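Colleague: what follows is a predicted protein model with its sequence.
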Amino acid sequence: MPRTTTTILSTRKLGWSGSDIDESDWLETEIPPDAAGARLDRHLSQVFGDLSRTRLKSLIEQGKVEIDDRTITEPSYRVKPGERVMVAWEPAVEADPEPQTIPLTVLYEDADLIVIDKPAGMVVHPAPGNPDGTLVNALLGHCGDSLSGIGGVRRPGIVHRLDKDTSGVMVAAKTDRAHQGLATLFAEHDIERVYMALVFGAPIRPRGVIEGPIGRDPKDRKRMAVRDGGKAALTHYRVARRFGAAASLLECRLETGRTHQIRVHLAHAGYPVIGDPVYGRRRQAMPKGLDAAGQDAVRALGRQALHAAVLGFRHPVSGETLRFEAPLPEDMRAVIRALDNTV
């Protein structure tokens, strides 16, 4: 009978791209033929004997498990032979995050879900290095008894993520039925997502498509890259503003949802996001032509200039079509004003 192949990719701490955790160890395994159809959490608990099924279920639900470069958040996912499973493992944090009174910009809320405008700098899930002050802590404090429970636990259901330093619209479930419905919509890409990105350079065409498979960078597991063997990825862009040849404001629409897709695709196309510490330009930290005030605005940004501006979807319970917009945050507007004045 075939045996499962298990590999510890790293025994040192790595920053895990695509999640909100600060550090983790990568564990990797391949699904053998005899495990076909098994629940993901059950199979992984058999493979990684030192991790309990409960712990693995929690990691899956937090978006810290990937199968063939695709984030899986359902512990009941049925595995298939040949799939490569990667687990970002880190020491456990408190099992029950504490509710905290943290200001939230709420765009919409009903009995089943809540839509917020996440500020840059806010981590989504509690994790080592960020045990509290997260979106989950804030939602627990805000929603209180209106959370009827996800999987029997009174907590918000996170079905998608924004990187810590990406701002914009996010939705979270308050009930099991909403959680399951939203997870299906995101898995099937049956949603509208529009991002605004300030980038170096100016595309010649006013609109276009960037297409290229995205997978882990074989030279650096902390990064994603356009490479052979990656997962199909498609990003539509439109030039919303040009600032000479130095910079542009792009509207990006996702047709797929790969880890760091917009940042990876724009960098690959030659228009990296301004301020991006992972995929941005290291030699040229500033758009050409910026005066001292403009350079101060870019330094004050201190993050990738990427904002989730629009999120549209069918309500998972009522079926109503919903669409939410979040205006550009002040730090990005400050850079735009600087570009207008000096470029």
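Modeller: That came through fine.

Colleague: only C-alpha atoms for contact and neighbour calcs from this point on.
Modeller: Fine.

Colleague: now do the contacts for residue 116.
Modeller: Neighbour list for residue 116: 104-108, 168-171 [criterion: Cα atoms under 8 Å, 6 or more residues apart in numbering].

Colleague: use this one as the comparison:
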Amino acid sequence: MKDEFDEIDDTLDDIEPLNDGSPELYEHFRVVVDKGQTPVRVDKYLFERLVHSSRNRIQNAADAGFVMVNGKPVKSSYKVRPQDVITVMLDRPRYENDIIPEDIPLDVVYEDSELMVVNKPAGLVVHPGCGNYNGTLVNAIAWHLKDNPKYDPNDPQVGLVHRIDKDTSGLLVIAKTPNAKTSLGLQFFNKTTKRRYRALVWGIVDQDEGTIVGSIARNPKDRMQMAVMSDPTLGKHAVTHYRVLERLGYVTLVECILETGRTHQIRVHMKHIGHTLFNDERYGGSDILKGTHFSKYKQFVNNCFETCPRQALHAMTLGFVHPKTGEEMYFTSELPQDMTELIDKWRNYISNRDQL
């Protein structure tokens, strides 16, 4: 069984205030204000106590909702009062184990002093978690940057800005400096990044393009899945735009554009409209959902499953504004071999349908 903690979509877009019951924020710093404290801005108060943070980064973090006072998010201008409980929250738990650099192959698409963009292969866990404390993309990045004295892989102020599922391939951006992490994180939070995915889904998608709006939360009937909630107040608001690229018999090649970045968003939204991702085991896509009952067809589909032994989803493009230069950056990753061969098989199926 796949580990449920190794499959997380872009996460800085997934942050909600702590008091909404969301499990996605974790406490990384806590302080109780002294009884004799005079009123002072919270950004100044934290700057004097957080060794590795600039005041500008604290201000940006507060504006994004990451700084809490008595369990509620506050702006950087909030005046600290005696006995206030101040917490700084992040999108992942504190790690008990240090991240050890490991010599794992890394496909670096772009790199400069502030950031790097990598092309992650399917099957590689992005970040250490329960059951996956090594052999991850983060371990590979730590090795790649082991000679950079300014990069500490155990410092949450640098590193991954967003994530994609273990069995999803494609582009990720990594911050090498705290200021880059804050800037890029806010771009994801404010939904100004550009992210396009390619997916092969079951069934013929009728509309050439469309938008899926549906709040996403943990599936109450299956804790290993996420699901679209009928009551929008029970989940997190999520929006996915899609466009049909090619209809191939009993499957459709689509482009998905993320407006938000919830856990398993594309996988959940496409299933919600009746088009589960091809070979997405967790959501039922590894069953033959469309087609005929002929044995040759079943054999053909099983061969397709073997060709692409994971959900057919690829993070193809990524765009953002460079945190230091202000330049608009845009990167594209070609479809990996398994998805290319899978699509070619379905194209051949269309041209030889009578033989199946």
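Modeller: Nice, I can see it. These numbers were taken from a predicted model, which means no experiment stands behind them.

Colleague: got a TM-score for the two of them?
Modeller: After superposition, the two chains reach a TM-score of 0.73 (TM-score structural alignment, normalised by the length of the first structure), with 285 aligned residues with a Cα RMSD of 3.4 Å.

Colleague: rewinding a little: ok, and the most crowded of the contacts of residue 116 of the first structure?
Modeller: Sorting the contacts of residue 116 of the first structure by how many neighbours each has (other Cα atoms under 10 Å) puts residue 169 first, at 28 neighbours.

Colleague: name the nearest residue to that residue, sequence neighbours excluded.
Modeller: Among residues not flanking residue 169 of the first structure along the chain, residue 117 sits closest, at 4.6 Å (Cα to Cα, 6 or more residues apart in numbering).

Colleague: also residue 122 of the first structure?
Modeller: residue 164 (5.4 Å).

Colleague: aligned partner of the one you found in the second structure?
Modeller: Under the alignment by TM-score structural alignment, residue 164 of the first structure pairs with residue 166 in the second structure.

Colleague: from residue 251 of the second structure, how far off is that match?
Modeller: Separation of residue 166 of the second structure from residue 251 of the second structure (Cα to Cα, to the nearest Å): 23 Å.

Colleague: and what of residue 187 of the second structure?
Modeller: Residue 187 of the second structure is 34 Å from residue 251 of the second structure, where distance means Cα to Cα.

Colleague: next one: residue 322 of the second structure
Modeller: 37 Å.

Colleague: more neighbours: which of those two?
Modeller: The neighbour count for residue 322 of the second structure versus residue 251, taken as other Cα under 10 Å, is higher for residue 251 (23 against 16).

Colleague: now do the same for that one: its match in the first structure.
Modeller: With TM-score structural alignment as the criterion, the equivalent of residue 251 of the second structure in the first structure is residue 247.

Colleague: ok, that match touching residue 203?
Modeller: No: at 9.3 Å, residue 247 of the first structure and residue 203 do not qualify as touching, with contact defined as Cα atoms under 8 Å.

Colleague: surely the match of residue 164 of the first structure meets residue 6?
Modeller: Yes: using Cα under 8 Å, residue 166 of the second structure is in contact with residue 6, at 5.9 Å.

Colleague: what touches both of these two?
Modeller: Here residue 166 of the second structure and residue 6 share the contacting residues 125-126, scored by Cα under 8 Å, 6+ apart.

Colleague: could you check which of the two is surrounded by more residues?
Modeller: Ranked by neighbour count (other Cα under 10 Å), residue 166 of the second structure and residue 6 place residue 166 first, with 25 against 22.

Colleague: list the residues that contact that one.
Modeller: Going by Cα under 8 Å, 6+ apart, the list of residues near residue 166 of the second structure reads 6-8, 122-126.
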